[in-house]
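*Asks:* Quick one, fold the following:
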Amino acid sequence: MENTNTPPLDSQENTQQQSTRDILEYDVAIIGAGPAGLAAAIKLKQQDTDGTLTVCVLEKAAEIGSHSLAGAVLEPRALDELLPEWREKATANGVTLTAAGADKFKYLTKKGSVCLPTPPQMHNKGNYITSLAQLTRYLASEAELLGVDVLPGFTAQSALVDGQTVYGVRTGDFGRDKDGNPTEGFAEGPDVHAKVTLFGEGCRGHITKSLVPVLGLDSDRCPQTYGQGIKEIWRVKPENHDEGKVIHTIGFPVDSKTYGGGWIYHMADNKVSIGYVVGLDYTDPTLMPTNLMQRFKEHPEVAKLLEGAELLSAGGRALYEGGLQSQYRLAVDGALFIGDTAGFLNVPKIKGIHTAMKSGMLAAEATFEHLTAEKPLAEYKHKVEKSWLHAELHKVRNIRPGFQKGPWLGLMNAAFETITMGMAPWTLKRKHADWQTMKKVGDDKTATPDFDKSSPLTIDRLTGVSLTNTAHNEEQPTHLKVADPDICITKCMEEYGNPCEKFCPAGVYEIIGKEEGKPKLQINAANCIHCKTCDIKDHYSIITWTAPEGGSGPNYIEM
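*Replies:* Coordinates of the predicted model:
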């Protein structure tokens, strides 16, 4: 069951009434300049041998890559298919590629660790540790060389829908004040009309979410499930660095009921990508994902690695963990869904760049055939089912759901699924969405310990926000819509203790006035790093994340 508290769509009738808006006409509009959207754009123009196909990519970030964050170990399979000479060109365009070396998979105890057999899907020979922000900038340059209009700073706000057919998007306005009134610098965002629209908005895309109840995208699917990942990049002492080393962990600091794990990737230039992911199906209303990340760094082995190190940057985002069971419908009239928007992340492999790109490439093939040979867009689904992409995800479909019963049963199930290569005649299901799993205050006896705030290795949430380079125009309307704020200071405060104050990695939600007996929800929207956890984990489904003015949000350089 999805949280479907969404803003209204723009119908054809409403669009006609807004006749002052400019209209940009394209054959194909791609929403989101992530790996899926840019791969789709490149593949479309590669097929367009006569150069007549018009393609645009709309990106809400101020610059391409500014909102792109991943671990990130890149499996190059899709890139090799799309751009065989990409390694030399990417490196020349500023993409750092570190060949992955030794793999380790560890179970962390509070003070030590046990090395476990590394599952085959987590072997990284032939892969690269890289930066998704850098990679998307390179892909955008390749797309532009082929004639794609790549448009950063253009926020797609809503889908344009006529009945059951999508025919484009409405982009966001500039220059509204906090109350939504036009200011001196006001400019209406244009409507973008397209014969086909590809939605590659990333995890929990706000337009895709708005289409779920309208077009039945989740019909006969399991509820979606997500994780929240926090990432930091450190420069460590040379003697602590082992270029190419890849470490994944389970165990500490989460309890036995909570799905989570960490990573440590040794990049070039003595840099280390370190991060922690916690499944958003956790039950403890007091849990703070950012605290788990800080406690992860306090583990003796991680602390030793970071001794004398310098913290360079930080970030966070939600990620899709639902697998094939929860994947949205891939095709509707006028639109296709690609990448993390649709749910192509391979959770057991802890990778999604190659799967996102492949989905975009297959969508591009289906789109081109639709426009040139009048084949139905539904061919996209069939192309996916015949590809290595579907085969890869089908093999691991039961691994993440197996952890609903705890880590040890989950590991045993994962071993079975790995040995049988996913050939079991059953598919494990999820019964509850993440917002339904949280227990009330006092019902969950787990207490997540705090971290040592005096440690040079730990940071508070606002320091983390500063390291994301996040910037918003504070005079614009808030992009975080709370349908009924009174619930926050009544039912939610009493039953769950306002978990929004805890699960948000940026301290956006704050209950003020408690001491005076006049509690009130304060939304610090300028802090928002666009992770979208609030839209996922809010138990009452009253929070809706929408896109702010184009160019707002984090400004990642190397994440």
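
*Asks:* use CA for all of it now, contacts and neighbours both
*Replies:* OK.

*Asks:* quick one, longest helix in this protein?
*Replies:* Identified as the longest helix of the chain according to DSSP state H is helix 353-373.

*Asks:* isn't Thr546 right next to Leu480, touching?
*Replies:* Yes - the pair Thr546 / Leu480 is scored as a contact, 6.2 Å apart, by Cα atoms under 8 Å.

*Asks:* Tell me how many other residues crowd Gly216.
*Replies:* By other Cα atoms under 10 Å, 12 other residues sit near Gly216.

*Asks:* What's the separation between it and Glu321?
*Replies:* Distance from Gly216 to Glu321, counting by Cα to Cα, to the nearest Å: 20 Å.

*Asks:* In stretch 41-51, which residues are buried?
*Replies:* Of the residues in stretch 41-51, 41-45 count as buried by neighbour count, 16 or more other Cα atoms under 10 Å.

*Asks:* so of these, which ones are in helices?
*Replies:* 41-45.

*Asks:* Identify all contacting residues around stretch 532-545.
*Replies:* 3-6, 204, 206, 226, 228, 280, 317-318, 434-436, 438, 479-484, 499-500, 503-504 (Cα atoms under 8 Å, 6 or more residues apart in numbering).

*Asks:* from those residues, which would you call buried?
*Replies:* 3-6, 204, 206, 226, 228, 280, 317-318, 434-436, 438, 479-482, 499-500, 503-504.

*Asks:* contact partners of stretch 281-290?
*Replies:* In contact with stretch 281-290 (Cα under 8 Å, 6+ apart) are residues 225-228, 230, 257-259, 277-278, 433-435, 437-441, 444-448, 461, 496-499, 502-505.

*Asks:* Can you flag the buried ones in those?
*Replies:* Counted by 16+ other Cα under 10 Å, these give 225-228, 230, 257-259, 277-278, 433-435, 437-441, 448, 461, 496-499, 502-505 as buried.

*Asks:* picking up where we left off before, pipe the ones in helices among the buried residues of stretch 41-51 into CSV and attach distance to Val57 per row.
*Replies:* Shown next, in CSV, are those (distance: Cα to Cα, whole Å):
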residue, distance to Val57
Ala41, 7
Ile42, 11
Lys43, 13
Leu44, 12
Lys45, 12
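
*Asks:* let's see this one next to it:
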Amino acid sequence: MERESMTFDVVIVGAGPAGLSTACRLAQLAAERAQTLSICVVEKGSEVGAHILSGAVVETRALDELFADWRERGAPLNTPVTTDEMYWLSSPERGHRLPKLMLPAPLHNAGNQVISLGNLCRWLAQQAEDLGVEVFPGFAASEILYEGDRVVGVLTGDMGVDRAGNPKDGYMPGMELRAGTTVFAEGARGHLGKQLQARFDLARDADPQHYGLGLKELWDIPAHQHQPGKVMHGAGWPLGKQTGGGWFLYHLENQQAVVGLIVDLNYPNPYLSPFDEFQRLKHHPVLAASLAGGTRISFGARAIAKGGHRALPRMAFAGGVLIGCDAGTLNMAKIKGTHTAMKSGMLAAEAIMDGDVASLDARFDASWAGQELRRTKNFGPALHRFGALVGGAYNALDQNLFGGRLPFALRDLTPDHQSLRAAASCARIDYPKPDGVLSFDKLSSVYLSNTAHEEDQPVHLRLADARIPLGQNLADYDEPAQRYCPAGVYEITEVDGATRFQINAQNCVHCKTCDIKDPAQNITWWVPEGGGGPNYPNM
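*Replies:* Okay, here's the model as predicted:
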């Protein structure tokens, strides 16, 4: 099929903090050097920020470099951290606040800002457009364009195709967006980034990437409970000793708070449901003190890349670069990735403008972002190997006394999807029914994510072998997809006496957990029609 084609100097896939920082820095450098540069950003969400989900407590170091006058420009960072607390929850009723001396230095949040990352991205998009960048939301980059072994752009997805792949009324074929350099900034487990890493063999160390599933809710809370800038983190209950992760609760402006749980996706028990762990977490008195009497107004979920320095791929390849969480630049020791993602994008822009894309890896490694990740290289492996208490003690020693320079190389070589144990060897988990006050069910949560897909379109959750869910995963692991998915996409149903594996693709919040955790690696998350998926407000 002959398709319309547009050519730019640079095409950027993804309007998150990494992609938009790339666009802004490119435009700044072009203006400084009196050069003309055509820059295009494509975003699969219905608007910029629609698919952005993060805590978020943000370190402003990269933003300070990109726009030193961000305050005067009206950037939506209005809530500096005022209180910074860390807890260990030892039971459903008891919690212990930990002294700061016991915490690894990266977990301290003095000087940071509590924000909505979606709103920051909306602001960054406006700065980019003011600099002459073309930003196209609602267009999903579905395929990579190659000439030989060189990337030459992307193809946006067709619109108006029915489930069988046939054009419907209003059909609009995808467009070729060609570029001298293509920047991939899709976020964690980007479906194109995944292909690029395989095609160009971008792995540069022995550790696989590791992930966590982050679940988050936005609440309106009573005025007498609201403390703008209060930051709370914690670990322990409800997650067991063999499941890593932790929770957060941040007080934003406008009498709002966000609460969330991150569950490491290397957990072993196939009966574990991250969504249900999150729901019962909110009943703990430490968290309920902020939420009680409030109203939940939004829900979302997203996988985060947390493998750190040893899981970083090579970022540069022929015709393009991989940046931000698409490359796994999040610093898990800080539970922050915005500043490192932005810095990777700014460095990519500088490499592109200097005509030396291949130097991006060296530039990143030499930057403060690369050095920061290097100093925390053992942080995640220590928690995975020794658990939250012993691993936390190791990390406090390593970070506070030795600055991340202890002469030990802790590795984490088992991919997350290989960590599940057979269901027969694991205990079932009986989760309490939601009370509709602090805890809720999956369907009402998906409703609050404003998720919408054109139902008569090809299913974007693709099975390599349709026999595996029932023939292998159900027998071995009681088909964990029905529990690890936070949106009720996967179900085991009985139809006319026959067991069926059902995919409710319209519920998908684009978290990518199925692509990561499926033990057979049988599920591939593919991009649906542009504009589909969640539409997060103020998240």
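
*Asks:* Now the TM-score, please.
*Replies:* Scored against TM-score structural alignment, normalised by the length of the second structure, the superposed chains reach a TM-score of 0.96; 531 aligned residues with a Cα RMSD of 1.3 Å.

*Asks:* ok, now which ones touch the nearest residue to Met539 of the second structure once chain neighbours are set aside?
*Replies:* Distances taken as Cα to Cα, 6 or more residues apart in numbering place Ser116 nearest to Met539 of the second structure, at 5.1 Å, with adjacent residues excluded. By Cα under 8 Å, 6+ apart, the contact list for Ser116 of the second structure reads 54-56, 76, 538-539.

*Asks:* quick one: what's aligned to Ser116 of the second structure in the first structure?
*Replies:* Under the alignment (TM-score structural alignment), Ser116 of the second structure maps onto Ser131 of the first structure.

*Asks:* so where's the longest helix in the second structure?
*Replies:* Longest helix in the second structure, counting by DSSP H: helix 379-402.

*Asks:* Count the neighbours of the aligned partner of Val114 of the first structure in the second structure for me.
*Replies:* Aligned by TM-score structural alignment, Val114 of the first structure pairs with His96 of the second structure. Applying other Cα under 10 Å, we find 12 residues neighbouring His96 of the second structure.

*Asks:* same thing with Asn181 of the first structure?
*Replies:* Counted with other Cα under 10 Å, Asn181 of the first structure comes out at 11.

*Asks:* just Asp365 of the second structure next, same as before
*Replies:* For Asp365 of the second structure, the count of nearby residues is 16 (other Cα under 10 Å).

*Asks:* repeat for Ala498 of the second structure
*Replies:* Using other Cα under 10 Å, Ala498 of the second structure has 7 other residues around it.

*Asks:* What is the equivalent residue in the first structure for it?
*Replies:* That one, Ala498 of the second structure, aligns with Lys518 by TM-score structural alignment.

*Asks:* picking that back up, contacts for the longest helix of the first structure?
*Replies:* 35-41, 43-44, 47, 74-79, 82, 196, 198, 336, 338-340, 344-346, 375-380, 383-384, 389.

*Asks:* tell me the angle whichever strand or helix holds Ile12 of the second structure makes with helix 338-353.
*Replies:* Per DSSP states H and E, Ile12 of the second structure falls inside strand 5-13. Per axes from the mean of the first three to the mean of the last three Cα atoms, to 10 degrees, the angle that strand 5-13 of the second structure makes with helix 338-353 is 140 degrees.

*Asks:* In the first structure, which residues correspond to strand 5-13 of the second structure?
*Replies:* Strand 5-13 of the second structure maps onto residues 23-31 of the first structure, going by TM-score structural alignment.

*Asks:* mean shift between the matching stretch and the second structure?
*Replies:* Mean deviation of stretch 23-31 of the first structure relative to the second structure after superposition (mean Cα distance after the TM-score superposition for the first structure): 0.6 Å.

*Asks:* residues in contact with that stretch?
*Replies:* Contacts for stretch 23-31 of the first structure (Cα under 8 Å, 6+ apart): 37, 41, 53-59, 156, 168, 190-201.

*Asks:* what residue of the second structure matches up with Glu298 of the first structure?
*Replies:* Glu298 of the first structure maps onto His283 in the second structure, by TM-score structural alignment.

*Asks:* Its match touches Phe440, doesn't it?
*Replies:* No - look at His283 of the second structure against Phe440 with Cα under 8 Å: they stay out of range, at 11.4 Å.

*Asks:* Can you get me a residue count around the counterpart of Glu85 of the first structure in the second structure?
*Replies:* By TM-score structural alignment, Glu85 of the first structure lines up with Asp69 in the second structure. If you count neighbours by other Cα under 10 Å, Asp69 of the second structure ends up with 12.

*Asks:* State the distance from Asp69 of the second structure to Leu63 of the second structure.
*Replies:* From Asp69 of the second structure across to Leu63 of the second structure, the span is 9 Å (Cα to Cα).

*Asks:* swap in Gly531 of the second structure?
*Replies:* 28 Å.

*Asks:* Show me the strands in the stretch 101-250 of the second structure, by range?
*Replies:* 113-114, 134-137, 141-147, 150-156, 159-161, 167-172, 176-184, 211-220, 230-236, 245-251 (DSSP state E, counting those that start in this stretch).

*Asks:* Residues contacting the longest one, please?
*Replies:* If you take Cα under 8 Å, 6+ apart as the criterion, strand 211-220 of the second structure is touched by 55, 245, 255-266, 274-275, 278, 291, 294-307, 416, 511, 513, 516, 539.

*Asks:* Filter the residues you listed down to the buried ones.
*Replies:* Looks like the contacts of strand 211-220 of the second structure have 55, 245, 255-266, 274-275, 278, 291, 294, 296, 298-307, 416, 511, 513, 516, 539 buried, using 16+ other Cα under 10 Å.

*Asks:* All good on my end, thank you.
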